[in-house]
Every structure is written in C-alpha cells, then in structure tokens.
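Peer 1: Following is a predicted model, sequence given first.
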Amino acid sequence: MSFWVYFLLLAFGSAFGSFLNVVSLRFNPDEGGLLKDIYGRSHCPHCGRTLRWYELIPLVSFFIQLGKCRSCSAKLTLQYPIVELLSGAIFVLVPYNLLPAHPLLPAPYFFIFTWILVLLALLLMSIIDFHHRIIPDSINVFIAVIGLIFIVYKYFSGFQVKEISGGSFLGSYSLLFPFGGQFPLHHLIGLVFGFLFLGTLFVISGGRGMGFGDVKLAAALGLFMGWPDVGLALLLAFITGAILSLVLIFLRRKTIKDYVPFGPFIALGATLVFFFGHQILYLYFQFFDTLLPF
C-alpha cells in the first residue's frame, strides 16, 4: 500500500483512539456497560467547559495546546495522545505486518480487520484495567465472538489446506508443539489452555495475583489465537510483568505487596506474538544452539 493509504489509516486510527479515550474515561465499573455514558459533548474534566471541534483533533490539538485546557490551563492527562497514537499505530502496523508476511491468506483484508478489532479491544481493556483493576466481561465476550467468526471463516475459506501451520504466528515452530497447526483443533486447545492455566494460578493465589477477568481474557484470546500462540503470549505476559514489577520495586514506586494489573501484560504478550512470534522463537532456539552446540 502507498504512503497516503497508511497516512489515512493513521489519521482514522487516531480518531478511533479518541473514541476509546471517551469510552474508557467515562466507564463506571459500578454502573456497568461500556457504552452507557459515551453520549454527550466532550468537555474539560477540570472546568467542565464544552470543547470545540478544533480542540478535539486527535494528537494535533493536545500538542498545539501544550497538553493544557485552553480555558482553565489545567494539565490534561497524557492518556489522550498515547491512546490515539497507539490506536493509529494498530491501524497502520496490522496491515503492514499481514500483507507481505502471509501471502497465502485467502482473504488478507478479513484477517487484517479482525486483528485490528482484537488489538483495539485489548487496548481499551488495558486502559480500563489500569484505572479500575477490572476487565469488563463485554470485552472478553467480544474477543471470543470475533474468535468464533474467525474460526468459521477460516474453515469455509479452505484456510486449513493453504496454511500448514494453521495460521500460527510462530510459523513452522508451531509444529514442534503437540496439536500445533492442527486447525481447527488448536483453537479449542488454546481456549482450554488459557482458561485452565490462568484458572489454576487464580485458584492457587486465591485471586491475589490476578482476577478472574484475566482468566476469561486468556480463554477468549486462546480461542482467537489458538495453541501454541496463546501459550507464548501468556509466557511473555509473565516475563514482561515480572520485569516491570521489579523495576518499579527498585525505583520504590511499588512494593512487593502492591497489586499490578495483569490484563495489560496479557495484551502486550498477544501483541508481541502477533508481530514477532516467529522471530522470538527463532532467537530462542538460536540462543540454545549457541549455548549447547551438541
């Protein structure tokens, strides 16, 4: 695709990120419902002034206003540009990743669309989990439904014949795992693995290390991504979560007893597998080949 197509995708994705900001910032866990309070004009969270259209241009308005409200000069949260930028990046990088790397996809634009939806859902989930320490069931259900549609489409499009690895982002490495690449069985195994693996940890920890929403999220992602992709995603979630927690403890921003939301790390693990799954396992096996040449 041309530069201008990617530029338009970035602009549209950033605008969608602005919508995600509205949904996440107006979400009330006590009332439930992600879209319940999204109606009404946007306003400054400090002085309450209704914002004009030129104050709502994704990315641009925040930096022109130097991150402050034009009326009361109160500082605005960095969440606005960060989420808009991440959403724009999703719209750009998903097609960039899928189109050249998977020429055998029967309908690449369908795969692009579904992965954009899932990554946007994970972005929204991460914001809400970070602020409220809760993962809405509606997001988990949404990912699971997308997973079911994904599987049905792949089945009737003859995808299992065209792609020996079953569409795994681990490529041929997926065949090293039991049932890896066996479409559609590996999707069902992914669901069961995600639920049982995190479910067991949830029971053992008594819910202190993670919530049951994390368990449901792992199951939904397992259905969508399949096995062994979801296994690597969860492993990366634990690794990145542990690294960040140790850094925060070292900087005295957190103590070992403080709660750190796990949902964003699951989202990060899934994203890393989507973009770098094959490369991660390649480097892993290269490392051990060098360490143990025999």
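Peer 2: Noted; the coordinates are in hand.

Peer 1: For the rest of this, base every contact and every neighbour count on C-alpha atoms.
Peer 2: Will do.

Peer 1: Just give me the longest helix of the chain.
Peer 2: Using DSSP state H, we find that the single longest helix of the chain is helix 263-291.

Peer 1: Going by contacts, tell me the helices and strands next to that one.
Peer 2: helix 108-132, helix 212-225, helix 229-250 (3 or more CA pairs under 8 Å, 6 or more residues apart in numbering; DSSP states H and E).

Peer 1: Could you pull out the helices in the stretch 1-150 of the chain for me?
Peer 2: Ranges of helices in the stretch 1-150 of the chain, per DSSP state H, counting those that start in this stretch, are 3-26, 60-64, 79-101, 108-132, 137-156.

Peer 1: quick one: the last one to helix 212-225, angle?
Peer 2: Read that as helix 137-156. 20 degrees (axes from the mean of the first three to the mean of the last three CA atoms, to 10 degrees).

Peer 1: In addition, the following structure is provided for comparison:
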Amino acid sequence: MSFLDQNPGLGYPAAAGLGLLLGSFLNVVILRLPRRLEWQWKRDSLEVLGEPEVYDPPPPGIVVERSHCPHCKHQLAWWENIPVLSWLALRGRCRSCHAPISLQYPLVELLTMALVVCCVWRFGFGWQGFGAIVLTCFLIALAGIDLRTQLLPDQLTLPLLWLGLIASIDALYLPAKPALVGAIIGYLSLWSVWWVFKQITGKEGMGHGDFKLLAALGAWVGLQGIVPTILLSSLVGAIVGSIWLAAKGRDRATPIPFGPYLAVAGWVVFFWGDWMVDAYLRFSGLR
C-alpha cells in the first residue's frame, strides 16, 4: 500500500478502476436485494399464518446469477457488462430487444468511481482508505435502495454499524467510546423525534431504518459528528424535497425517503466533520 501512496500515478487509476467495478456490483445490490427481501418476507408470512406454500420462484441472487435484461431476460455477454463503456457502446439499449437501459447503471458506476478516488485521496491506500471505501459503498447502496423503494434494509444498516464499532477498537478513525456513544445517540435522537411526533399526530413521521442508519453513521463519526449530520441532512432534505414536491405537483403529505440525505450528510461529515465544526466555532467566536 505504501508503494501506491508513493506512486499516485498508478494508485489513482487503480482506485478509479476499482470504483467502477464496485459501482457495477452496487447496481446489482440496489436492484436485486429489495426483491430478494420481499420474496423472503412473503414466504415467512405464509409460514407464520399457516397458509399453504405457493410456488414462487426466487428472484435472481446478488452474486451467483449472471446479469440479464429485465425486459427480455437476455443474458449479458462479458463485453456487455463493462462498467460505463458497455452502456455507451450499446447506446443505452439492450442488444437483444432494444429496450432502454436505465441511466442508473452508468451514474452509480461513475459516482462510485469518483468517491473511491476521493477516499484514497483523503485517507491514503492503507486501512483507513479501505474502511472509507467500505463505508462509501454501503452508503451508496442504502441511498439507492431508499430512493427506489423507501427501504433501508437491516442487512446493510446493521453490518455498517458493527463495522464502525469494530474499526473503533483499534481507533482507526476514533476511539471506541466516542464511536459507541455516537451510535447510541444517533439512534435515540431520531427515535425520540419519531416517538414525539407519533404521540402528537398518531402517525409515523419516518421509518425505523433511519434510526439504524444514523446509529451506524454515529459509529463512524462519533458523538461530535451526530449534530452536523442531522443538521446537514435536514437542510439538504428540506431544500431538495421541497423542489421535488413542487416539480411533481405533490402535497407535503407525500412520503419522501430521508435515507439518501442522511447518507450524503454522514459521508460529508465523516470526511470533513472536524473542519466543519472548527470553522463553525471560529465563525461564531467560540474559539
């Protein structure tokens, strides 16, 4: 890893290539994981209710099954599965049925590439850089799934929480105590808002996945990163959400996924939280 740090001309292109490959895999996670979960939930419900089992073939898995066109089921050849380049070569359409291929594929791949390069630029090519890449990939997957389905699966939020706590054992980013306290306060802060809102209105203002995502972020940014994450996500969510509602002609009762805003804010605070807090204290005259 020190070799890559000393030779950025090799390290950054390698990181960019890795980011494209990870982005391709994250597209699979974003599209297939919710379908797999829904299929499993249906099977579990039938078992709990004692209903007869209905033949329902499982949707494609995340790792084993090859990629295919969702319209005509055409299995993609290797050259049709190259990140970004294949989408451009095929002009955004399936080679078999000519159905349009979602722009999500190249966008997620390019976004992942850019953020992975940013990870190694900020933290280097060692364990800190690797951990930052892991966090980034989890947040991209969670944001993408929440945007599409308004779900934040435990299968992603809970491992992200544990990985943050495990990283704190060796103080990779922060010591264990601030990480643990950050996770606890992260969960309780949004849970308390949800509980108060429910007592007053009788409605649930947010999903439980938001609590778990902020708890996971708290394990990575610590207690001092919780408040900036909440404030930044709320600000971005209010602005972007209002614009989206106006553009779609929806009223304020329309549910809006909060996970993507938490993911963006948590990523920014993880990278530059110390600088943000220091700049605020200097600007306010408290330092």
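Peer 2: Okay, I see it. All values derive from a computational prediction rather than experimental measurement.

Peer 1: can you pull the contacts of the aligned residue in the first structure for residue 205 of the second structure?
Peer 2: Aligned by TM-score structural alignment, residue 205 of the second structure pairs with residue 209 of the first structure. The contact partners of residue 209 of the first structure, by CA atoms under 8 Å, 6 or more residues apart in numbering, come to 202, 259.

Peer 1: Skipping adjacent residues, who's closest to residue 104 of the second structure in space?
Peer 2: Counting by CA to CA, 6 or more residues apart in numbering, residue 27 is the residue found nearest to residue 104 of the second structure once chain neighbours are left out, at 7.8 Å.

Peer 1: Can you tell me what that neighbour aligns to in the first structure?
Peer 2: Aligned counterpart of residue 27 of the second structure in the first structure: residue 21 (TM-score structural alignment).

Peer 1: measure that match to residue 277 of the first structure for me?
Peer 2: Using CA to CA, to the nearest Å, residue 21 of the first structure is found at 29 Å from residue 277 of the first structure.

Peer 1: ok, now residue 291 of the first structure?
Peer 2: Taken as CA to CA, the span from residue 291 of the first structure to residue 277 of the first structure is 21 Å.

Peer 1: Look at these two and report which has more neighbours.
Peer 2: Neighbour comparison, residue 291 of the first structure and residue 277: the larger count goes to residue 277, with 22 against 9 (by other CA atoms under 10 Å).

Peer 1: can you tell me which residue in the second structure aligns to that one?
Peer 2: Under TM-score structural alignment, residue 277 of the first structure pairs with residue 273 in the second structure.

Peer 1: Helix or strand for residue 203 of the first structure, just tell me which one.
Peer 2: Here residue 203 of the first structure sits within helix 185-205, counting by DSSP states H and E.

Peer 1: that older thread, residues near the residue nearest to residue 104 of the second structure, how many?
Peer 2: Residue 27 of the second structure: 22 surrounding residues under other CA under 10 Å.

Peer 1: what about the closest residue to residue 108 of the first structure other than its chain neighbours, how many neighbours?
Peer 2: Leaving aside its sequence neighbours, residue 108 of the first structure sits nearest to residue 99 (CA to CA, 6+ apart; 6.6 Å). Counted by other CA under 10 Å, the residues lying close to residue 99 of the first structure total 16.

Peer 1: Then residue 125 of the first structure?
Peer 2: Neighbour count for residue 125 of the first structure, taken as other CA under 10 Å: 26.

Peer 1: mind listing what it touches?
Peer 2: 135-136, 139, 263-264.

Peer 1: thinking again about what came up before, check contacts around the residue nearest to residue 104 of the second structure.
Peer 2: Contact analysis of residue 27 of the second structure by CA under 8 Å, 6+ apart lists 104-105, 108-109, 141.

Peer 1: I'd like to know which of those are buried.
Peer 2: Buried members of these, scored by 16 or more other CA atoms under 10 Å, are 105, 108-109, 141.

Peer 1: could you dump the residues you listed to JSON lines with distance to residue 77 of the second structure?
Peer 2: Below are those laid out as JSON lines (distance: CA to CA, whole Å):
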{"residue": "105", "distance to residue 77 of the second structure": "16"}
{"residue": "108", "distance to residue 77 of the second structure": "20"}
{"residue": "109", "distance to residue 77 of the second structure": "18"}
{"residue": "141", "distance to residue 77 of the second structure": "25"}
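
Peer 1: What's the separation between the alignment partner in the second structure of residue 231 of the first structure and residue 267 of the second structure?
Peer 2: Using TM-score structural alignment, the partner of residue 231 of the first structure in the second structure is residue 227. Distance of residue 227 of the second structure to residue 267 of the second structure, computed by CA to CA: 14 Å.
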